[in-house]
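S.K.: Give the three-dimensional model of this entry:
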Amino acid sequence: MTILVTGGAGYIGSHTVVELLNQGEEVVIVDNLCNSHAASIDRIEEICQKRPAFYQVDIRDKAELNTVFSQHNFTSVIHFAGLKAVGESTTIPLHYYQNNVSGTLSLCEVMAEHNVKNLVFSSSATVYGDPHTVPILESFPTGATNPYGRSKLIVEDMLSDLYKSDDSWNIALLRYFNPVGAHKSGLIGEDPNGIPNNLVPYITQVAVGRLAQLSVFGDDYNTVDGTGVRDYIHVVDLAKGHLKALNKLAANSGLVTYNLGTGKGYSVLEMLAAFEKVSGKSIAYQIAPRRPGDIAACYSDPSLAKAELDWQAELNLDDMAEDSWRWQQGNPNGFAS
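M.R.: Got it, this is the predicted structure:
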């Protein structure tokens, strides 16, 4: 089968493309490269000895997207394309709604025109907002606390309405927790444009000397050490979850929702200590005020994905730290190295 991967040159997308190619699938990538790098396509080819087809297209451009669909016989779409930084979303919310919501609407309209009705959507644990308790189950109430999370929740509601209107669609909503790590080869990893918005690339860039120090946003949360606690999941485990979701859709699953996480939370300072251990470097940090929209603790109950997808995270915190550090050491300036 031929699978379209939107945002496939990005962090999670590129790792998922590697897993798909290694499984023998035909893969086509669509990415506008606004927060990703064309060099990742070369690295994917180096890892897999096979090059995915690539189109530099913005999914909001329906004419260009229609052209891509006309040239391939897609069976499924994995949809990563979108903006993803919580903090940034609070400063430019309309940009997030335009990219994440309008982009998905455009994609679904083109999919419908070409009768491609299997979709795996890259959602987020931010749709749960500030949960009343942890670990988080899929049945928990939703209610995002920031524009990024709301954009994901709007898309989830939109896809649910689409399924209710036409149950020939098969849609998997995958609610990620916090992806970290990199491919074992050290050839692909997280390389955000500008100053990183996520914790781990910030830590590794400080460790490699690219940034002076880490800002820890808030040390007065009700957590083990006052810093925010998150469920960090290795990006390769996360990528494999998408292949399991495709298998689920192939059985005419309808609309399904799964948490993809480890079920364990680590604080910012615990993550920092793990990377100091792996890198052998002292990582400078300063305490900064809490960011708008951040919450104290967020970690998953991933048991439904284990039961229904036959998926669970296999890589641990040491793997996450070692693989992130290998990527950053080998690519101190990211894909520009």
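
S.K.: CA atoms for contacts and neighbours, from now on please.
M.R.: Will do.

S.K.: how about stretch 124-144: buried residues?
M.R.: Neighbour-count burial for stretch 124-144, with 16 or more other C-alpha atoms under 10 Å as criterion, is recorded at 124-131, 134-138, 142, 144.

S.K.: Restricted to strands, list the residues you listed.
M.R.: Applying DSSP state E to those, the entries found in strands are residue 124.

S.K.: Taking the buried residues of stretch 124-144 together, which two end up most distant?
M.R.: Maximum pairwise distance among the buried residues of stretch 124-144 (C-alpha to C-alpha): 16.8 Å, between 135 and 144.

S.K.: How much space separates the closest residue to residue 244 other than its chain neighbours from residue 17?
M.R.: Spatial nearest neighbour of residue 244, excluding adjacent residues (C-alpha to C-alpha, 6 or more residues apart in numbering): residue 309 at 5.7 Å. Applying C-alpha to C-alpha, to the nearest Å, the value for residue 309 to residue 17 is 19 Å.

S.K.: Please say which of the two ends up with more neighbours.
M.R.: More crowded of residue 309 and residue 17, by other C-alpha atoms under 10 Å: residue 17, with 30 against 18.

S.K.: What is the nearest of the buried residues of stretch 124-144 to residue 317?
M.R.: Taking C-alpha to C-alpha as the measure, residue 317 lies nearest residue 135 of those, at 18.2 Å.

S.K.: my guess is the closest one meets residue 261, correct?
M.R.: No: if you go by C-alpha atoms under 8 Å, residue 135 and residue 261 don't touch, sitting 10.4 Å apart.

S.K.: where do the contact lists of the two overlap?
M.R.: Both residue 135 and residue 261 are in contact with 299-301, where contact means C-alpha atoms under 8 Å, 6 or more residues apart in numbering.

S.K.: this one next, for a side-by-side:
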Amino acid sequence: MAKILVTGGAGYIGSHTVLALLNKGHQVVVVDNLFNASYESLVRVQKLANKSLTFAEVDIRDKAALSQVFAQESVDAVIHFAGLKAVGESVQKPLAYYQNNVEGTLTLVEVMKQHQCYHLVFSSSATVYGEANQPPYIETQPLGNPTSPYGKTKAMVEQILMDVAASDQRFKITNLRYFNPIGADISGDIGEDPNGIPNNLMPFVAQVAVGKREKLAIFGDDYPTKDGTCLRDYIHVSDLAQGHVDALNWLFNQQEGCCEAFNLGTGDPLSVLDIVRGFEQYSEQKIAFEIAPRRSGDLPAFWADSDKARSQLQWTPVKTLQDMMVDTWRWQSKNPNGY
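M.R.: The predicted structure follows:
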């Protein structure tokens, strides 16, 4: 099996992907600066997989330290999660987002090239479609102009990686555009543990259920949707992790250089109220909420056309809404304060 370096591997999606890689027999090297993650997640991943991994506390912008990891480990491929990810915060701190997400990726790719590592799976986002494209989003649509600096960094990095692949046929790259990951590993031992007030719906709902938050704010109930609340494409994080493993397998089977984008979503959008009601149904916890004014930049609806991932990567999401809700509650109730 291959040796895979995972940047940001201690984070929410990263830790679930590391678990999936270990369970498939790969060796894993995790690089993470632990700015928005906990090493405890990796301790638990190793217990769940009954396998060890290599960890380096390194910021991907630190070229010398990153290069040292590559020199020691003889890496076959990289899955790149490391970066800042809060849309609202990116508006307040754009420089931090461009430095971490764009500069960090440039440094990573330079070091990969130095050490003759040419397989890369990049954690992108559906935000790259911007506001001009209409759902369901499909990979043939042009890169849009996202409203937030966070979204712009993802679109910029995708463009950079396309240019890199075009300039050097040794590079084989996938840009995985995903939508709204929720849920947790079925064990309840790893899950989403945001710093401070959650930016995303699901951890906020779970924290209300466990008593950490008084009530949920639903931003707007007057959108042109079935119940007035925003529609999103929610995907179980374990399905998403499997998508990265499948993308890696696809890259290893490519005969020529490439840079391909794939949507990872269910294609079945759910509203904010669907999520709240679903959580109440499957966790048997009541969620207090209030309707708040719309948030700037929120689109009424977006979801994926994932046919390309299904046909080319042989990837199929299998987790249901019930799985998403039950697994979220199992994680939150076992770990009321996170890690």
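
S.K.: that older thread, thinking the residue nearest to residue 244 of the first structure is in contact with residue 248, fair?
M.R.: Yes: in this structure, residue 309 of the first structure is within contact of residue 248 by C-alpha under 8 Å, at 6.7 Å.

S.K.: hey, where'd the helices end up in the stretch 1-150 of the second structure?
M.R.: For the stretch 1-150 of the second structure, helices defined by DSSP state H, counting those that start in this stretch occupy the ranges 12-23, 40-49, 63-73, 87-92, 94-97, 104-114, 149-167.

S.K.: related to what we said a few turns ago, for the shared contacts of residue 135 and residue 261 of the first structure, give me JSON lines that also has distance to residue 278 of the first structure, secondary structure and neighbour count.
M.R.: Below are these laid out as JSON lines (distance: C-alpha to C-alpha, whole Å; DSSP: H, G, I helix; E, B strand; the rest coil; neighbours: other C-alpha atoms under 10 Å):
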{"residue": "299", "distance to residue 278 of the first structure": "24", "secondary structure": "coil", "neighbour count": "26"}
{"residue": "300", "distance to residue 278 of the first structure": "26", "secondary structure": "strand", "neighbour count": "24"}
{"residue": "301", "distance to residue 278 of the first structure": "28", "secondary structure": "coil", "neighbour count": "19"}
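
S.K.: CSV for those, including distance to residue 244 of the first structure?
M.R.: Rendered in CSV, the data for these read as follows (distance: C-alpha to C-alpha, whole Å):
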residue, distance to residue 244 of the first structure
299, 21
300, 18
301, 18
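
S.K.: Please report how far residue 284 of the second structure lies from residue 337 of the second structure.
M.R.: Where residue 337 of the second structure is concerned, residue 284 of the second structure sits at a distance of 20 Å (C-alpha to C-alpha).

S.K.: With residue 187 of the second structure instead?
M.R.: Taking C-alpha to C-alpha, one finds residue 187 of the second structure at 17 Å from residue 337 of the second structure.

S.K.: likewise residue 252 of the second structure?
M.R.: In terms of C-alpha to C-alpha, residue 252 of the second structure sits 40 Å off from residue 337 of the second structure.

S.K.: and what of residue 48 of the second structure?
M.R.: 20 Å.

S.K.: between the two, which one's more packed in?
M.R.: Each of residue 48 of the second structure and residue 337 has its neighbours counted (other C-alpha under 10 Å); residue 48 has more, 16 against 11.

S.K.: residues contacting that one?
M.R.: Here residue 48 of the second structure is in contact with residue 19 (C-alpha under 8 Å, 6+ apart).

S.K.: The first structure: which residue goes with that one?
M.R.: Residue pairing (TM-score structural alignment): residue 48 of the second structure is matched to residue 47 of the first structure.

S.K.: before we move on, what about residue 185 of the second structure?
M.R.: By TM-score structural alignment, residue 185 of the second structure lines up with residue 183.

S.K.: Residues contacting stretch 143-150 of the second structure, please?
M.R.: Contacts with stretch 143-150 of the second structure, where a contact means C-alpha under 8 Å, 6+ apart, come from 84-88, 90-91, 94, 97-98, 127-133, 152, 155, 297.

S.K.: what about 10 Å?
M.R.: With C-alpha atoms under 10 Å, 6 or more residues apart in numbering as the contact definition, stretch 143-150 of the second structure has outside contacts at 83-98, 101, 125-133, 151-156, 158-159, 296-298.

S.K.: Please check these and keep the buried ones.
M.R.: The neighbour-count test (16+ other C-alpha under 10 Å) applied to the contacts of stretch 143-150 of the second structure identifies 83-87, 89-90, 96-98, 101, 125-131, 133, 151-156, 158 as buried.

S.K.: quick one: common contacting residues for residue 309 and residue 248 of the first structure?
M.R.: residue 242.

S.K.: Look up how far residue 322 of the first structure lies from residue 316 of the first structure.
M.R.: To residue 322 of the first structure, residue 316 of the first structure is 10 Å away according to C-alpha to C-alpha.

S.K.: Please apply the same query to residue 286 of the first structure.
M.R.: The spacing between residue 286 of the first structure and residue 322 of the first structure, counted by C-alpha to C-alpha, is 24 Å.

S.K.: Which one's more surrounded, the two?
M.R.: residue 322 (19 against 10).

S.K.: So the equivalent of that one over in the second structure: helix, strand or coil?
M.R.: Under the alignment (TM-score structural alignment), residue 322 of the first structure pairs with residue 326 of the second structure. State at residue 326 of the second structure, reduced to three classes by DSSP: H, G, I helix; E, B strand; the rest coil: helix.

S.K.: Would you check that residue 326 of the second structure makes contact with residue 283?
M.R.: Yes: in this structure, residue 326 of the second structure is within contact of residue 283 by C-alpha atoms under 10 Å, at 6.0 Å.

S.K.: Quick check: buried residues in stretch 37-53 of the first structure?
M.R.: Buried positions in stretch 37-53 of the first structure, judged by neighbour count with 16+ other C-alpha under 10 Å: 37-38, 40-44, 47-48, 50-52.

S.K.: Aligned counterpart of residue 245 of the second structure in the first structure, please.
M.R.: Superposed on the first structure with TM-score structural alignment, residue 245 of the second structure falls opposite residue 243.

S.K.: and if you look at residue 218 of the second structure?
M.R.: For residue 218 of the second structure, the residue aligned by TM-score structural alignment is residue 216.

S.K.: With residue 271 of the first structure as the reference, measure out to that match.
M.R.: 11 Å.

S.K.: shared neighbours of the two, anything?
M.R.: With C-alpha under 10 Å, 6+ apart as the test, residue 216 of the first structure and residue 271 both reach residue 199.

S.K.: What residues of stretch 224-232 of the first structure count as buried?
M.R.: By neighbour count on 16+ other C-alpha under 10 Å, the buried set for stretch 224-232 of the first structure is 227-232.
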